[in-house]
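Student: Dropping the sequence and predicted coords here.
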Amino acid sequence: MKTITRKYNLAVITCTALLAGTGILAQEKEKQAAELRITIDEAVSYAKENNNIAAFARKEAQAAEADRKTVLSNALPNLEFSAGYDRYSNLTLYTSGLSDHTTNPRLPTSNAAAAGINATFNLYSGGKQHSAENEAKIKKGLADLNAQDQAGSIGFQTANVYLDLLQLNERKNFIADQLKRAETRLKNINALFQNQKVTRSDVLRAEVMLSNVKLSMEQVQNDLLIKNKALNVLMNIEENASVIPTDSAGMPKPDLSQYIGQNNLSQGSYSLQRADLLIQGQQARLKTIKSNNYPTLALRTGYNLSYPNYLFFPPVDQFYSIGFVGARLQYDIASLYKNKPNSQAAKLRIEEFQIQQQAVKQNVSQEISSLYIKYDEALHRIDVNKTSIDQAKVNYKIVSTKYFNQLALLTDLLDADNLFEETRYNLTQAEVEAFRIYYRLQYLTGKL
């Protein structure tokens, strides 16, 4: 009995260990699957391809292409087929009002049938079909441009959030270092207090400083979680996935010399391209309106099979077939005065869009120049802050040595610590700002 019990317990322990091991492996795999290590350019490309808003804009572009094909199909001949059968009742003839009547069968037969095919082909309509095709083509161009703009906007937003993650990660590392310094400093100050070399006030100040650093760490961790979820939404990945940036704020900065001294860079702007297409669309619309002032000429043909034969008199009880070829000319005289207000409105809108085009071009060019100046400023800040970090680090060591040798106040030491922390953060901020400007320029010039 004891042997059986031991074997049973061993089996239970083995199964439990296997299940526990399987659970740990599953959790590890889930953890690995939930982590996404990615560069900023990879994140931008992924978001442009998978974001729902960008996908919606692409669907709209596909619908615009289907509309364009519908307009093109209007140039094809119109074909109609018709067929019918009628069964007539007897014919009632009245001679004296409705009181005296006679009934006779319908001649030559009580049955009637017809089947035929007709075709109409537009030969001339004042350029209406060509203008309609141009309008549809421009609408398709606008839809494509909107899809590119939406994808570029999503890419720019993704780059911004990714850079926020970089900045917050750097900030987290700085705070972690500051937390170690604060803990070590508090430990040393407590030792000095025990030896009655500093007052209780210094201990309290050091404790407050440590608490503030811990709160800062909590805040930056929460901000990281929020930004991570925002990036997940932009990239359209699972909500709980953890995006781990593989780039750093200190990576080489791009060369932006191409963005200065070239006025044609603004031509790639989505806003400017949209303004151009709006002008072209309104010009095509004006041509469509003017085409209503011209006559239309169409070629007509058909072939019919009918029963009975009413072409002769008296009608004959027989099938007959006949075809025809002809032309139809139409002219709407009312268009001479009805289309005039529409033409005037279209011309005014063209002028309106041309003014808008000039305003957009000026704004884009001005922003490109401003961003280039700010980029140069960011690079200068990076150089200055690199030097400031070294100076602030040396300053902190000097003040720390003085304080623990009773030659400086704790306030001086805490200020030196904050200055060192601030210069490190300013460097990261300047580096991240340089990349923000770069991606803003990429989007602004239609390259993102």
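Tutor: Perfect, I can see it now.

Student: going forward, measure contacts between C-alpha atoms and count neighbours the same way
Tutor: Fine.

Student: Ser369 and Ser257 touch, don't they?
Tutor: No - Ser369 lies out of contact with Ser257 (CA atoms under 8 Å); the separation is 11.2 Å.

Student: Neighbour count: the two, which is higher?
Tutor: Set side by side, Ser369 and Ser257 show more neighbours around Ser369, with 17 against 9, by other CA atoms under 10 Å.

Student: Next up, the contacts around that one.
Tutor: By CA atoms under 8 Å, 6 or more residues apart in numbering, the residues touching Ser369 are Tyr259, Ile260.

Student: Validate this expectation: it resides in a helix.
Tutor: Yes - assigned with DSSP: H, G, I helix; E, B strand; the rest coil, Ser369 falls within a helix.

Student: Buried residues, stretch 358-367. List them.
Tutor: Val360, Lys361, Val364, Ser365, Glu367 (16 or more other CA atoms under 10 Å).

Student: ok, and the closest non-adjacent residue to the third one?
Tutor: Translated: Val364. Ser266 (6.0 Å; CA to CA, 6 or more residues apart in numbering).

Student: Distance check, the one you found against Ser321.
Tutor: Applying CA to CA, to the nearest Å, the value for Ser266 to Ser321 is 67 Å.

Student: out of the buried residues of stretch 358-367, which are inside helices?
Tutor: Val360, Lys361, Val364, Ser365, Glu367 (DSSP state H).

Student: Next, format these as TSV and append distance to Ala83.
Tutor: Shown next, in TSV, are those (distance: CA to CA, whole Å):
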residue	distance to Ala83
Val360	59
Lys361	61
Val364	63
Ser365	66
Glu367	67
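
Student: second one coming, line it up with the first:
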Amino acid sequence: MNFNKNKRSFWLCIPFLLSSIFVHAQAVPDQSNFTINQIWALADSNNKKIQIQGFNVQATDAHVKVSKSERLPEVAAEGVYAHVFPLPIYENGLFHTPGQFPVVPTYYKAGADAYFNIYNGGKTTAEINTSKVESELSRVQEGQSKQEIHYTAAVYFYDVFRNISYQVLLEQDIRDGEKQLAEINQLYKNGTILKSDVLRAELRLSKQRMLLTEINNSIKIAKQKLNILIGRTDDAPLNPQILDNETDAIALKQVDEYFNDAKISSYKIQISEKEQALAKLKLKNVKSNIMPSLGFFGEYAFAYPQIQFYPYALSLYSTGMVGLKLKIPISSWYTNQHKVKEAEIRVHQQEVEDQDVKDHIRLEVRKNYILYKESLQRIALAEENIKQAAESYRIVQNTYFNQLALLTDMLDAETQLLQSRFELTTAKVNAKIQYYQLQKAVGNL
């Protein structure tokens, strides 16, 4: 009966046992021990999706400089070297032998020209503004990608923690089951119970060992997922470090405060607003198609021989010109109206999409707010269930060994107690993940 007292004491100290395992691990420096913040830092540095978004940010920043360079004058140099064929003159018609006009067989020309845009209907300015908004959009998308990776990393991280907690509980339950089986065997040898009781106890122990194998495999899979996500090798050792207060209930603000935070911080809303701004800039750019363009141009060249103007001269010459060039796109006055109509529709579409995104964000914030509160109630319920299951197991265990209860009743009570421990761990992990979902919806993860 001393065994029964020891076993009851163990179940009562399980929460302290689990917390001490992880707290003690934190006291010993180990490269395999990681907190959630360390996991997020590794993900920011090594995750491939975040790196891809980083390259996109660099590319859009470079495109801003490309757009600004359109304000600079266009300068070009050219050179021509050619062999000139003889020049036949058909003075008596095409079917008579022509005369030959003497030409110099060698021709070359070297020159340069430049064009400086003075006004083009605001297209250059619109292109610069568009590239700036695209650069801002890429940064918002990078932030959204980091947030998504943070959430996924947290799910994997707490999945590892949850299964390790299961592992600790189940290993102790198996050890206790082995001791209990020895006592049952002793009762059988004394002729107090039937062989069926021994078989039932052995069957339960066998099932628990199989469950432990499944949990160990789940730990390996979850660790591999997390390692890949944060850029480590698949089988790198990884132990989640979680303090007691990390799974405690978190005081929430009023739901309206989260709505206000989401209007400012939500990445989905920011992306929607940037896309709406891009649609308006495109409309402005399309409307400018009917505007005239005006620019300053100049060109200068050296050539030999002089065959551009009459009379010809077999000598080197130079020529140049400067002036203003005006272009009026007359055809755009009747072809551009359909483009403008299309761009206006796109603007209205983005406005409706922006409203739809904000509606979904409000729904997502409220849903996760409610579900987090519900998860806290599940924790309280799980803690109460553990107390009841522990007391029930204590009573049934005492009555069984006093030959006043069936073995099946004791095994059911023992299984219910273990399941209640599992449910408490699950409830705490789910509450933490639910809180991260709320923060993700708001844009603060």
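Tutor: The structure has been received and is ready for your questions. Bear in mind the structure is a predicted one, so any value in this text is a computation, not a measurement.

Student: How close are the two chains, by TM-score?
Tutor: The TM-score (TM-score structural alignment, normalised by the length of structure 2) is 0.87; 415 aligned residues with a CA RMSD of 2.3 Å.

Student: With neighbour numbers in mind, choose between Ser266 and Ser321 of structure 1.
Tutor: Neighbour comparison, Ser266 of structure 1 and Ser321: the larger count goes to Ser266, with 24 against 13 (by other CA under 10 Å).

Student: That one falls within a helix, correct?
Tutor: Yes - the assignment for Ser266 of structure 1 (three-state DSSP) places it in a helix.

Student: wait, what's in contact with whatever residue of structure 2 lines up with it?
Tutor: Here Ser266 of structure 1 is matched to Ala262 in structure 2, going by TM-score structural alignment. The neighbours of Ala262 of structure 2, taking CA under 8 Å, 6+ apart as the test, are Ile269, Ile361, Ala441, Val442, Gly443.

Student: Return the entry from the residues you listed with the maximum number of neighbours.
Tutor: Ranked by the number of neighbours (other CA under 10 Å), those place Ala441 first, at 29 neighbours.

Student: Mind telling me what element that one is part of?
Tutor: Using DSSP states H and E, Ala441 of structure 2 sits within helix 407-442.

Student: And that helix against structure 1, how far off on average?
Tutor: Following superposition, helix 407-442 of structure 2 is found to deviate from structure 1 by 1.4 Å on average (mean CA distance after the TM-score superposition for structure 1).

Student: Could you list the buried residues of that helix?
Tutor: 407, 410-411, 413-442.

Student: Could you check which residue of structure 2 pairs with Gly116 of structure 1?
Tutor: Residue pairing (TM-score structural alignment): Gly116 of structure 1 is matched to Gly111 of structure 2.

Student: meant to ask about Ile389 of structure 1, not that
Tutor: Ile389 of structure 1 maps onto Ile386 in structure 2, by TM-score structural alignment.

Student: Contacts only, for that match.
Tutor: Contacts for Ile386 of structure 2 (CA under 8 Å, 6+ apart) come out as Leu417, Ser420, Arg421.

Student: counterpart of the first one in structure 1?
Tutor: The one in question is Leu417 of structure 2. By TM-score structural alignment, Leu417 of structure 2 lines up with Phe420 in structure 1.

Student: Look up how far Gln391 of structure 1 lies from its match.
Tutor: For Phe420 of structure 1, the distance to Gln391 of structure 1 equals 8 Å [CA to CA].

Student: rewinding a little: just list the residues touching the closest residue to the match of Leu417 of structure 2 other than its chain neighbours, thanks.
Tutor: Nearest non-adjacent residue to Phe420 of structure 1, counting by CA to CA, 6+ apart: Ala392, 4.9 Å away. By CA under 8 Å, 6+ apart, the residues touching Ala392 of structure 1 are Ala416, Leu419, Phe420, Thr423.
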